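Asks: Return a 3D structure for these sequence lines:
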Amino acid sequence: MAISDLRRQYTLGELTEEQLTAHPIALFNRWLQDAIDAGIPDPTAMTVATVASDGQPSQRIVLLKDVSEDGFVFFTNLGSRKAAELAANPKVSCHFPWFFMERQVRVCGTAEKLSLKENASYFLSRPKDSQIAAYASRQSQPLSAKTALLSQFSQLKQKFADKALPVPNFWGGYRIRPHQIEFWQGGKDRLHDRFEYNLAEGGRWQTQRLMP
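Replies: Now for the predicted structure:
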């Protein structure tokens, strides 16, 4: 069968005007909880897109670690490609691909660094092996062989076997402050439901239905 022939109907639900909330985060939290309750793999996984100085976009999957009306939070190595691109251009887009529920959410906003206190609070809550991995990996840098990374991880694990790791200054989080959020619900015969929230003056959100 040709890839172009692969298709199916989307019949799991619909999104109506009556289901919308005044603030998009309230609807997002409802959908996120639905994804968690449904037991889909990695419900907090989101694709984050940044843009390099030459205009080349880049995407990667990270895990959402907090969400509030202030925005969406994730953590990374501050020497990574994404961090370098955000330093030059903080405009960012992220995408939640809840395909198993025939839903997706697209977010556009501006990324800002978290405070040192916020970074420390989350880093110290991570499993110790995850903390060690953050020290072992110079994220996005070339690696001669995986054995080199595993050796570095093993050495650090032995070094910090009986003591706590300090919070690294090369690791931290970002909060994406949204100005646009779109909710997409698959529909029969490709008549999908799409609603876009846009942040207006005064901090109010305006909504509009989009063509599928």
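Asks: okay, CA-based contacts and neighbour counts for the rest of this
Replies: Will do.
Asks: Report the separation between residue 175 and residue 51.
Replies: 17 Å (C-alpha to C-alpha, to the nearest Å).
Asks: nope, residue 207 is what I was after
Replies: 27 Å.
Asks: Same question for residue 118.
Replies: 26 Å.
Asks: Which residue of these two possesses the greater neighbour count?
Replies: Set residue 118 next to residue 51 and count neighbours by other C-alpha atoms under 10 Å: residue 51 wins out with 21 against 13.
Asks: Any idea how many residues pack against the closest residue to that one other than its chain neighbours?
Replies: Once flanking residues are discounted, residue 51 sits nearest to residue 57: 4.2 Å by C-alpha to C-alpha, 6 or more residues apart in numbering. Other residues near residue 57 number 11, with proximity taken as other C-alpha under 10 Å.
Asks: Tell me who's in contact with the nearest residue to residue 191 once chain neighbours are set aside.
Replies: With C-alpha to C-alpha, 6+ apart as the criterion, residue 191 has its nearest non-adjacent residue at 5.9 Å, and that residue is residue 212. Taking C-alpha atoms under 8 Å, 6 or more residues apart in numbering, we find residue 212 in contact with 190, 191, 192, 193, 194.
Asks: And the buried ones among those residues, selectable in PyMOL?
Replies: Selection of the buried residues among the contacts of residue 212 in PyMOL, burial being defined by 16 or more other C-alpha atoms under 10 Å:
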select buried, resi 192+193+194
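Asks: Let me know the closest of the contacts of residue 212 to residue 86.
Replies: When those are ranked by distance to residue 86 (C-alpha to C-alpha), residue 194 comes first, at 28.4 Å.
Asks: That closest one is in what secondary structure piece?
Replies: Element membership of residue 194, judged by DSSP states H and E, is strand 193-199.
Asks: Now the second one, please; I'll put the structures next to each other:
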Amino acid sequence: MTQSLADMRRDYTRDGLVEDQAPAEPFSLFQQWFGDAVQTEQAPVEANAMTLATVDADGRPHCRVLLLKGLDAQGFTFFSNYDSAKGQQLAARPFAAMTFFWPALERQVRIEGRIEKVSAQESDDYFQVRPLGSRLGAWASPQSQVIADRQALEALVKATEARFSDSQPHCPEHWGGYRLLPDRIEFWQGRSSRLHDRLNYHLSQGLWQRDRLAP
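Replies: Have a look, this model is predicted:
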């Protein structure tokens, strides 16, 4: 196993990323790269899938894969249960990092910054366009808590279906959106011989600065 893993490698030759191809601020480049990913990545890969890293009150890091659900000039939005493990971690330390990896394009984007909750109206607007099963699940699942077995979860779902049999489930208070307000965004383009292109944007006194990082 060790030898087979050591032999797994791929030479990246698809594209490059140089300064004269990059804008002065990072959001337009992310929009461009995200659009490329939507057009290029094939199922089961989801272009908006990203790894979210948080830190708990003891300084221990945690990672999981989520889906990006909003992007604007303020930042990057995702939704979750506020009482979940990640919700408790973000309440204790409101900072996070995101990583997007698009293998077909040989590209990666790393984003770091402060976390804030979106407004209750934004959370409700998104909640209402979710499939019914997802809305019921947000009510039924005590996310991150220990449950007895699968049957216990299914029983919670059935009870929730009965509760909302005559009405549409509204957005629960324990569920909603977070927005990551970035202060650092790094764009990584795979290159041959591991001499990758890395352009790093960071906020300095309210303005975006751009640097090239060694691979």
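Asks: Would you confirm that the residue nearest to residue 51 of structure 1 contacts residue 82?
Replies: No. Between residue 57 of structure 1 and residue 82 there is no contact under C-alpha atoms under 8 Å: 10.2 Å.
Asks: any idea whether residue 28 of structure 2 is helix, strand or coil?
Replies: Here residue 28 of structure 2 takes the helix state, with states given by DSSP: H, G, I helix; E, B strand; the rest coil.
Asks: Determine the number of other residues adjacent to the counterpart of it in structure 1.
Replies: Aligned counterpart of residue 28 of structure 2 in structure 1: residue 26 (TM-score structural alignment). Per other C-alpha under 10 Å, the neighbour tally for residue 26 of structure 1 reads 14.
Asks: Show the contacting residues for residue 26 of structure 1.
Replies: Residue 26 of structure 1 makes no contacts at all, as judged by C-alpha under 8 Å, 6+ apart.
Asks: can you map out the helices along structure 1?
Replies: Taking DSSP state H as the test, the helices found in structure 1 are 24-37, 81-88, 116-123, 128-136, 146-159.
Asks: Which residue numbers in structure 2 does the fourth one align to?
Replies: In other words, helix 128-136 of structure 1. Going by TM-score structural alignment: helix 128-136 of structure 1 matches residues 132-140.
Asks: just to revisit the earlier point, now for residue 57 and residue 82 of structure 1: what residues contact both?
Replies: By C-alpha under 8 Å, 6+ apart, the residues touching both residue 57 of structure 1 and residue 82 are residue 50.
Asks: Residue 84 of structure 1 contacts residue 90, doesn't it?
Replies: No. Residue 84 of structure 1 is beyond contact range of residue 90, at 9.8 Å (criterion: C-alpha under 8 Å).
Asks: Comparing these two, which residue is more hemmed in?
Replies: Shown here are residue 84 of structure 1 and residue 90; by other C-alpha under 10 Å, residue 90 has more neighbours (19 against 16).
Asks: Can you find the partner of the more buried one in structure 2?
Replies: Alignment note: residue 90 of structure 1 maps to residue 94 in structure 2; criterion TM-score structural alignment.
Asks: ok, that match touching residue 115?
Replies: Yes. Under the criterion of C-alpha under 8 Å, residue 94 of structure 2 makes contact with residue 115 at 5.0 Å.
Asks: Would you mind confirming that residue 214 of structure 2 makes contact with residue 198?
Replies: Yes. Counting by C-alpha under 8 Å, residue 198 is a contact partner of residue 214 of structure 2 at 6.9 Å.
Asks: what residues are shared contacts of these two?
Replies: Counting by C-alpha under 8 Å, 6+ apart, nothing touches both residue 214 of structure 2 and residue 198.
Asks: Please enumerate residues in contact with stretch 27-46 of structure 1?
Replies: Stretch 27-46 of structure 1 is contacted by residues 20-21, 61-65, 94-98, 100-101, 105 when judged by C-alpha under 8 Å, 6+ apart.
Asks: Show me just the buried residues among the residues you listed.
Replies: Buried among the contacts of stretch 27-46 of structure 1 (16+ other C-alpha under 10 Å): 63, 64, 94, 95, 96, 97, 98, 101, 105.
Asks: Dump the residues you listed into JSON lines; add distance to residue 144 of structure 1 as well.
Replies: Formatted as JSON lines, these follow (distance: C-alpha to C-alpha, whole Å):
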{"residue": "63", "distance to residue 144 of structure 1": "27"}
{"residue": "64", "distance to residue 144 of structure 1": "30"}
{"residue": "94", "distance to residue 144 of structure 1": "31"}
{"residue": "95", "distance to residue 144 of structure 1": "32"}
{"residue": "96", "distance to residue 144 of structure 1": "33"}
{"residue": "97", "distance to residue 144 of structure 1": "33"}
{"residue": "98", "distance to residue 144 of structure 1": "35"}
{"residue": "101", "distance to residue 144 of structure 1": "40"}
{"residue": "105", "distance to residue 144 of structure 1": "37"}
